[in-house]
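In: Task: produce atomic coordinates for the following.
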Amino acid sequence: MASLGAETSVSCTLAAAAGLLSHWLYFIRGPRSMDALKIAIFYILALALLLLKTTTSLGLYRGVILYAELSGSYFLALFASIGAYRLLFHPLRRFPGPLLTRASKVYLMWQNRNWRLHQRYLEMHAEYGDFVRVGPNDMSIVNLDAFSKIHGPQAKSTKHNTGFYDELVTNGELNLDSLWHNEEHRDRRKVWDQALGSKALEKYEEETRAVLRTFLSRLDDLQGTPVNTTLYAKLIPFDNMGRVGYGRDFGTIRDGREDRMLDLIEFTFKLAARLGQTPWPLVLLARLPRTGMAKEFEDLGNRLVDERIAVDSDERHDMLKYFLDDHRSEKPKSFRSINVLYSDSKAILIGATDTISCALGHAFFYLARDANLRRRLYEEIAAAHGATLPGEFAVVDLNGLGLLEAVINETLRIQTPAAINGPRISPPEGVVVDGTHIPGGVTLFTPLHCYHRSPKYWKYPDEFIPERWTTRPDLILDRRAFVPFHYGRFDCVGRRLALNVLRLTIAYTLWHYDFRFAPGEDGKRFEEEAKFQLIVKPANLHCVFTKRPETEI
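Out: Below is the predicted model:
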């Protein structure tokens, strides 16, 4: 027995040594998120073989005990070495941040358990400053120099191997937002820029009016009763996306309820938000066959493309028309296969709905609580009504309205939809931001919510003050900190479409209706219960809409 105990002790020592070597020779050499599936398969096979070896040699009982001792020794040494390295020897050890974030990404997953991670980032930067270590190999930076150094045209930081974007693969193709290769992204972006260019936007404008007519008709039916404005802030861009993206009417406004498609979009956001700070599970899921709602969402994007192709004609003017034109050309710029269309179909579903929904939902909130603001804005839009189109609003007439732009800008500032934008990996030589050197191979975040709420750049940053964009420019300390649609070559391609939808929706709604909080609604839950699910999701807000007379001016 003594001999067996000694042999076990030696075996456990060797297992622990193997754990240390696994860290020193492999895991220490940069992020391994992209190898998640290979690592999982290796350990499953290795542990299975170890269990088989011990049980066949010693019998079931003793074999299982030895298996537990050996595997426990290995993983205890491995994780102890990883923890010690991250806390004491990692290149980011000199940067401040919560102690637990230095040891593991699980801490931030826990912090987002109530979907308030964007607020936690704000708190961390308030406590630790511009540069905060938010993970073992992760940095969050709130410094204006970071935009050009990390996201600018000459920046060498990349989306590649972050793990965050790698879930967005359809049949081997990345969508526009997840493309990391500069040339590929440039070519794909050219087609998207056509699909969202000035000529295309003019055609889409009438589609947006059609959506808003349905919305106003729905308000006629609901007049005088509490209306969940957050719901309709979601349905308006969703139905608009159906018309603009695929040339079809989803009809959710008419029905007054969410569609299954919206459930699938929300599931995708929730999954990525819950796991996004720890990307290896996303990579692992992306490498496995799709199941459940993930499979249903992928099938949805594919089906919408197939159905659009089946009814194709020269009269159709939607985003898919531009994608199909490139796909069918002799020398496609980017849409070389149907799988690229399928992949970017998911980008349309996601990008053209939730970001606008967030901004519109918050705009309804800020207008509903301030009767004086509604009155002033109503008086301003009156001059634009019918200026180009009799009895209608046109974007060309709304563009120059100072207060309308101020309301939209201030809403986007104080409630940034993409509160924590996607990460980048610093180049091998590292990157210098405002004199501070960030080592190579580090995952970098530039959380827009923190830029838009920082007292370094805004006076009274937590207050909704539209006048800072008009008569009170002194309230803006540095205009460069306002980047609601991101910065650089990967900025939001749908920026102009989003602004057009916001302008038209606010103008049409306010022209036809006055609205205020419903009885019993004070807006507190709306402000306190917004959820960070990659995009900030507003809580429910109930308002009462009162139809205006034909004219009040």
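
In: Going by C-alpha atoms from here, please, whenever you check contacts or count neighbours.
Out: Will do.

In: Tally up the residues packed near Tyr74, please.
Out: Burial of Tyr74, expressed as a neighbour count using other CA atoms under 10 Å, amounts to 22.

In: How far does the host helix or strand of it sit from its chain's centre?
Out: Under the assignment given by DSSP states H and E, the secondary-structure element containing Tyr74 is helix 60-84. Average the C-alpha atoms of helix 60-84, do the same for its chain, and the two points are 39 Å apart (CA atoms, centre = their mean, to the nearest Å).

In: How about stretch 403-418?
Out: 17 Å.

In: Over to stretch 296-306?
Out: The mean C-alpha position of stretch 296-306 is separated from the chain mean by 20 Å, CA atoms, centre = their mean.

In: and if you look at stretch 144-160?
Out: Relative to its parent chain, stretch 144-160 has a centroid offset of 18 Å by CA atoms, centre = their mean.

In: which parts of it are buried?
Out: Taking 16 or more other CA atoms under 10 Å as the neighbour-count basis, stretch 144-160 is seen to contain the buried residues 144, 146-147, 149-152, 155-160.

In: Please apply the same query to stretch 302-312.
Out: Going by neighbour count (16+ other CA under 10 Å), the buried part of stretch 302-312 is Asn302, Leu304, Val305, Arg308.

In: And the contacts of it?
Out: Counting by CA atoms under 8 Å, 6 or more residues apart in numbering, stretch 302-312 makes contact with Tyr246, Gly247, Leu320, Leu341, Tyr342, Ser343, Ser345, all of which sit outside it.

In: next one: stretch 430-445
Out: Stretch 430-445 is contacted from outside by 30-31, 91-92, 137-141, 143, 145-146, 149-150, 162, 420-429, using CA under 8 Å, 6+ apart.

In: Just the buried residues out of those, in PyMOL syntax.
Out: Of the contacts of stretch 430-445, the buried ones can be selected in PyMOL as follows, counting by 16+ other CA under 10 Å:
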select buried, resi 31+91+92+137+138+139+140+141+143+146+149+150+162+420+421+422+423+424+425+426+427
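
In: if we can go back for a sec, take the buried residues of stretch 302-312 and keep only those in helices.
Out: Cross-referencing these against helices under DSSP state H gives Asn302, Leu304, Val305, Arg308.

In: Here is a second sequence; please produce its structure as well for comparison:
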Amino acid sequence: MSAGDPLPISIVLGSAAAVGTLLHQFFRTVEADRYPLSILGSVIGSHWAVAYGLQSTSEQYASFWASHGLAFLIVSTAVVSLWANILVYRAFFHPLNRFPGPFGAKLTKLWSLKQVVGSDIKWYRVASELHKQHGDYVRIGPRELSVLDTAALIPMLGARMEKGPFYGAMERSVHTNRDAAFHKQRRKVWDMAFKQTLADYGPTIEDFTDSLLVRIDSLVGKATVVNDLCIHYSYDVMSSLAFGSSTGFIDGTSSDVATTILNNIKEGIVAVGLFLHVPWMLTIVETLSFVGPMKLFKSWSSEKVAERRKMNNNRPDIMGYLLEHTEDNRENRALLDAESRVIIGAGSDTTASALATMFTILANDPACQEKLRQEVNESFEDGSYTCARPQNLLDGVISETLRICPPVLFAPQRMVPEGGIRIGDVDLPGGTILSFSTYNFHHDKRNFVEPGKFIPERWTTKPELILKKNACIPFVMGPYKCPGKAIAMMELRSVIAKTVCRYDISLAKDAKFDLNEFFLGVKDHFTAGIPEQELVFTRRKE
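Out: Take a look at the predicted model:
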């Protein structure tokens, strides 16, 4: 072969395969999930660079089709080599290979996505079956374990472990970020926002509950989809407490834009429930959110922040405090816009799910409804009622509802720190992603006696039915626990207390209903997707 002759194709492709092998070593040191579009751009750029090089250095490949044909073959060989190396490493040499789990899960998170779709978006039930088959630590991804060991809860939810890839795939906020130092500093502002305004929230919540009762009065005796009542109530309360103005869903004054936004959010939560298992897909969805339904949601939430910035509000609200204690610059304006969306999602859908579940359970259990009514009536009569004050059975009903059907079914992710950790007799390598299903901890027989049964007395007169109380974590715990727990409890107490005292709640006449079947229909839309349920509210005699 003389100088200037092109190299044989076998050598060229062999070199491309070697490049793929080297790239695998590089990708083992970075989280590629965070850069899907950059990687795609690099592949496309490499193709054009190789094609240009071929055109410039070889007359044989001077034509467009010849140069691009060979460039495509070279780049494809490198990519195939990269993927082959990745798959072989994941299947046979990865440190997590000693943990049991489905073979497909070792290779790709697309396996999890397939299970989610095949289970009708019920990943928590997929995880339950995996743990029954494989034990407390199950490999559900190339570098991810699903955990059902209560001894792991404190380490996982402590300050030492950073959040997993899901939290870095979305826009930066107090919730969606993986920077522990940033979260600690920002969380202080959030905690003060809730603490300093909590005393004023009670009257606002009670006002909206009274408006909800007026709405129910107009529906007395009619079969009513309770889910709609709950979501309208929770969005109105969220909007008022967060931005100082109501969305007007309860009284029917909501704008067409607000109604469209609500529907978009419902659809968006379903999408998140799918893509959260494949973070690089979620990153692409977030990157492209400047178009489509998410564009409208982002524009609307940003407008709410801008309106609140100009508003003089005598009643304190969350965004007002955040605005006051956040320096006004471009970066922080984007932060506040993102956090407005956290408030909208986390502050409404979770409460609505819990309320819809609780109403359905009570409609199926008239005896529990009557006991609850007696307790609440006594508190009204002696003047001790306030939604901020815990009540024995009422709080037991709420706690049991949150245990048996957690409003957030998403399995939080944590990252094992460099050097690894040991939990009991289990060694976990550094860089391992740990995820844990709240639902499965709540339904584990090692934690609760008869976990599938709704028994509110386990939180009151039958504590022996709770074997491990710290396994009940509907609001999570540790530095990342839900900052809005107190407000959520106030909303749930207010609605349930006032509703059971005013109405008999029952299932629609001749309705075929089974509570276990109802629970089997709950979907994992990030938050719990509660099946639509028609209930009848009958006004009680004063």
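
In: overall similarity of the pair, as a TM-score.
Out: With the length set by TM-score structural alignment, normalised by the length of structure 2, the two chains reach a TM-score of 0.91; 527 aligned residues with a CA RMSD of 2.6 Å.

In: Closest to Val10 of structure 1 out of the buried residues of stretch 302-312 of structure 1?
Out: Within the set of these, Asn302 lies nearest Val10 of structure 1; the separation is 56.6 Å, counting by CA to CA.

In: Which position in structure 2 pairs with Val191 of structure 1?
Out: Aligned by TM-score structural alignment, Val191 of structure 1 pairs with Val189 of structure 2.

In: ok, that match - contacts?
Out: Taking CA under 8 Å, 6+ apart as the criterion, Val189 of structure 2 is in contact with Leu322, His325.

In: hang on, the earlier thing: now tabulate the ones in helices among the buried residues of stretch 302-312 of structure 1 in TSV and tack on distance to Leu275 of structure 1.
Out: Formatted as TSV, those follow (distance: CA to CA, whole Å):
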residue	distance to Leu275 of structure 1
Asn302	25
Leu304	28
Val305	29
Arg308	33
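
In: Closest to Cys12 of structure 1 out of those residues?
Out: Asn302 (51.9 Å).

In: about what we covered before: now the match of Val191 of structure 1: which helix or strand?
Out: Per DSSP H and E, Val189 of structure 2 falls inside helix 180-217.

In: Give the buried residues for that helix.
Out: 180, 183, 186-187, 189-190, 192-194, 197-198, 201-202, 205-206, 208-209, 212-213, 216.

In: do the same with stretch 384-402 of structure 1
Out: Along stretch 384-402 of structure 1, these residues count as buried under the neighbour rule (16+ other CA under 10 Å): Ala384, His385, Phe393, Ala394, Val395, Asp397, Leu398, Gly402.

In: what residue of structure 2 matches up with Phe215 of structure 1?
Out: For Phe215 of structure 1, the equivalent position in structure 2 is taken to be Leu212, counting by TM-score structural alignment.

In: Take the buried residues of stretch 384-402 of structure 1 and keep only those in helices.
Out: The subset of the buried residues of stretch 384-402 of structure 1 that ends up in helices is Val395, Asp397, Leu398, Gly402, with DSSP H as the criterion.

In: Now do the strands for the stretch 351-500 of structure 2: every range, in order, please.
Out: Listed in chain order, the strands of the stretch 351-500 of structure 2 (DSSP state E, counting those that start in this stretch) span 413-415, 421-423, 426-428, 433-435.

In: got a markdown table for those, with distance to Ile39 of structure 2 too?
Out: Written out in a markdown table, the entries for the strands of the stretch 351-500 of structure 2 read as follows (distance: least, CA to CA, whole Å):
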| stretch | distance to Ile39 of structure 2 |
| --- | --- |
| strand 413-415 | 23 |
| strand 421-423 | 32 |
| strand 426-428 | 29 |
| strand 433-435 | 22 |
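
In: Arg403 of structure 2 versus the match of Phe215 of structure 1, what's the distance?
Out: Distance from Leu212 of structure 2 to Arg403 of structure 2, counting by CA to CA, to the nearest Å: 26 Å.

In: Repeat that for Asp524 of structure 2.
Out: Here the distance between Asp524 of structure 2 and Arg403 of structure 2 works out to 15 Å (CA to CA).

In: what's the answer for Val214 of structure 2, then?
Out: From Val214 of structure 2 over to Arg403 of structure 2 the distance is 30 Å, taken as CA to CA.

In: What of Thr209 of structure 2?
Out: 24 Å.

In: okay but His232 of structure 2 is in contact with Asp251, surely?
Out: No. Checked against CA atoms under 8 Å, the pair His232 of structure 2 and Asp251 is beyond contact range at 9.3 Å.

In: quick one: the helices in the stretch 401-542 of structure 2?
Out: 438-442, 485-502, 515-520 (DSSP state H, counting those that start in this stretch).

In: ok, now the stretch 251-400 of structure 2?
Out: Read by DSSP H, counting those that start in this stretch, the stretch 251-400 of structure 2 holds these helices, from start to end of the chain: 256-275, 279-287, 293-310, 318-324, 330-346, 349-363, 366-381, 392-404.

In: So for His131 of structure 2, which of those sits nearest?
Out: Taking these one by one with CA to CA, helix 392-404 is closest: 18.1 Å.

In: residues touching the aligned partner of Val522 of structure 2 in structure 1, list them.
Out: With the correspondence set by TM-score structural alignment, Val522 of structure 2 lines up against Ala530 in structure 1. Shown in contact with Ala530 of structure 1 (CA under 8 Å, 6+ apart): Trp115, Arg116, Val536, Lys537, Pro538, Ala539.

In: hang on, isn't the third one packed against Ala419?
Out: The reference is to Val536 of structure 1. Yes. Val536 of structure 1 is in contact with Ala419 according to CA under 8 Å; the separation is 6.7 Å.

In: Pull the residues that contact stretch 259-271 of structure 2.
Out: Here stretch 259-271 of structure 2 has contacts from Pro293, Met294, Leu296, Phe297, Trp300, Gly345, Asp524, His525, Phe526, Thr527, using CA under 8 Å, 6+ apart.

In: Just among those residues, which is most surrounded?
Out: Going through the contacts of stretch 259-271 of structure 2 with other CA under 10 Å as the criterion, the one with the most neighbours is Asp524, at 27 neighbours.

In: highest average neighbour count across the helices of the stretch 401-542 of structure 2?
Out: Mean neighbour count, computed with mean count of other CA atoms under 10 Å, is highest for helix 438-442 among the helices of the stretch 401-542 of structure 2, reaching a mean of 25.
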